[in-house]
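K.L.:
Sharing a model that was predicted from the sequence below.
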Amino acid sequence: MDQSSLRSLHPNSSTTISSSSSSFQSHKGRIKGKRNQSLSTLSTDPQSVAARDRRHRISDRLKILQSMVPGGAKMDTVSMLDEAIRYVKFLKAQIWFHHNMLLFFNDFETTSPCTYSPAGVVSEFGTRLSGCDDDYTL
């Protein structure tokens, strides 16, 4: 509806409509000008600068992590962090397992006169110990 059709419906309210539309346009112009002005200048307040730097550092670190996580570029941030947590837990379990296997074999070598023979037949760990009167399979 344009202003002339509104005047025909409500002849006494024409001044109200025109004055409210002009105040709306002037208000709209002020907001637009203020918004453009605030976008062009960055705050120099120390807290704002520190917060902006922190956001940039977080963003940079997330991009690095995104490149390291398989399929990270296709994931949202929360999914990528969940996947990274799962992978770090998996790596910790692998380290624990290998560390304990080394301790086991080192301890076994120091307490047994037997020698480790990789040519032996498979046990549950894929190794066989030989060199004693009896062959010991792990």
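P.N.:
That came in fine, so what should we check first?
K.L.:
Only C-alpha atoms from now on, for both contacts and neighbour counts.
P.N.:
OK.
K.L.:
now the strands for the chain?
P.N.:
115-117, 128-130, 136-137 (DSSP state E).
K.L.:
okay if I get these as CSV plus mean neighbour count?
P.N.:
Below are these laid out as CSV (neighbours: other Cα atoms under 10 Å):
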stretch, mean neighbour count
strand 115-117, 14
strand 128-130, 19
strand 136-137, 14
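K.L.:
where along this structure do the helices fall?
P.N.:
3-9, 14-40, 46-68, 77-111 (DSSP state H).
K.L.:
nearest to Leu129, of the ones you listed?
P.N.:
helix 77-111 (10.1 Å; Cα to Cα).
K.L.:
How far away from the center of its chain is the closest one?
P.N.:
23 Å (Cα atoms, centre = their mean, to the nearest Å).
K.L.:
now for that helix, which elements pack on it?
P.N.:
Helices and strands touching helix 77-111, by 3 or more Cα pairs under 8 Å, 6 or more residues apart in numbering; DSSP states H and E, are helix 46-68.
K.L.:
out of the helices of the chain, which comes closest to Arg128?
P.N.:
helix 77-111 (11.8 Å).
K.L.:
what angle do the closest one and helix 46-68 make?
P.N.:
60 degrees (axes from the mean of the first three to the mean of the last three Cα atoms, to 10 degrees).
K.L.:
here comes the other one, which I'd like you to weigh against the first:
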Amino acid sequence: MTVQPDCSALARRTAALCTLLGSSDHVRRLPEVQAAAERALTLLRSGADAAVLAACYDDLDHVLRQAGDARGLLNESRGATTPGVATHIKVAVCPGPARCSRLERARDLLPAPHCAVHDARMHKRRLRPEE
């Protein structure tokens, strides 16, 4: 019986990969690190299985540590804790002047749902802490 990788851990590692690829860090310029990062990126873009992706992230972490980066792929200094990276939830809200309390999760690639009361598309925005 195999255990499926934790999706939240995969999301954090994906954010760390994005940060690594976007950095100008000297470790990223090493050929073995670059090759492992590109392999992970190719798998991610192709929609690879979570277990395959997790194994590739493990390989990238190992290569980073061998190259002298003690943080590896995911440490407190990389990933979701990177400055400028924040987790947020997009919601669709009522488009009318007298807004109702209807909130729905808004997907990035899908249009906002239709509001039957105001006969218009709802507006997408970030969920505020008080909501």
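P.N.:
Everything's here; your move. Keep in mind the model is a prediction, meaning the values are calculated, not measured.
K.L.:
What's the TM-score once they're superposed?
P.N.:
Once superposed, chain against chain, the TM-score is 0.27 (TM-score structural alignment, normalised by the length of structure 2); 59 aligned residues with a Cα RMSD of 4.4 Å.
K.L.:
could you dump the helices of structure 1 to CSV with mean neighbour count and distance to Thr137 of structure 1?
P.N.:
Formatted as CSV, these follow (neighbours: other Cα atoms under 10 Å; distance: least, Cα to Cα, whole Å):
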stretch, mean neighbour count, distance to Thr137 of structure 1
helix 3-9, 12, 97
helix 14-40, 11, 73
helix 46-68, 13, 40
helix 77-111, 12, 12
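K.L.:
and of the ones you listed, who's closest to Ser130 of structure 1?
P.N.:
Closest among the helices of structure 1, using Cα to Cα: helix 77-111, at 11.7 Å.
K.L.:
For Ser117 of structure 1, which of the helices of structure 1 is the nearest?
P.N.:
That would be, of the helices of structure 1 and by Cα to Cα, helix 77-111, which comes in at 11.8 Å.
K.L.:
What's the first helix or strand after the helix or strand containing Leu53 of structure 2?
P.N.:
Here Leu53 of structure 2 sits within helix 50-66, counting by DSSP states H and E. Downstream of helix 50-66 of structure 2, the next assigned helix or strand under DSSP H and E is strand 90-93.
K.L.:
how about the first helix or strand past that following strand going along the chain: buried residues?
P.N.:
Downstream of strand 90-93 of structure 2, the first helix or strand assigned by DSSP H and E is strand 103-105. Within strand 103-105 of structure 2, the residues that count as buried by 16 or more other Cα atoms under 10 Å are 104-105.
K.L.:
Is Leu10 of structure 2 in contact with Ala55, as I believe?
P.N.:
No: applying Cα atoms under 8 Å, one finds Leu10 of structure 2 not in contact with Ala55, separated by 10.5 Å.
K.L.:
higher neighbour count, these two?
P.N.:
Leu10 (16 against 13; other Cα atoms under 10 Å).
K.L.:
Does that one fall in a helix, a strand, or a coil region?
P.N.:
helix (DSSP: H, G, I helix; E, B strand; the rest coil).
K.L.:
Contact partners for it?
P.N.:
50, 54 (Cα atoms under 8 Å, 6 or more residues apart in numbering).
K.L.:
Let me have the helices of structure 1 in JSON lines, adding distance to Ser117 of structure 1 as columns.
P.N.:
Shown next, in JSON lines, are the helices of structure 1 (distance: least, Cα to Cα, whole Å):
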{"stretch": "helix 3-9", "distance to Ser117 of structure 1": "98"}
{"stretch": "helix 14-40", "distance to Ser117 of structure 1": "72"}
{"stretch": "helix 46-68", "distance to Ser117 of structure 1": "39"}
{"stretch": "helix 77-111", "distance to Ser117 of structure 1": "12"}
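K.L.:
and of those helices, who's closest to Tyr136 of structure 1?
P.N.:
Per Cα to Cα, nearest to Tyr136 of structure 1 of the helices of structure 1: helix 77-111, 11.3 Å.
K.L.:
if we can go back for a sec, so which bits of the helix holding Leu53 of structure 2 are buried?
P.N.:
In helix 50-66 of structure 2, counting by 16+ other Cα under 10 Å, buried: 50, 53-54, 56-65.
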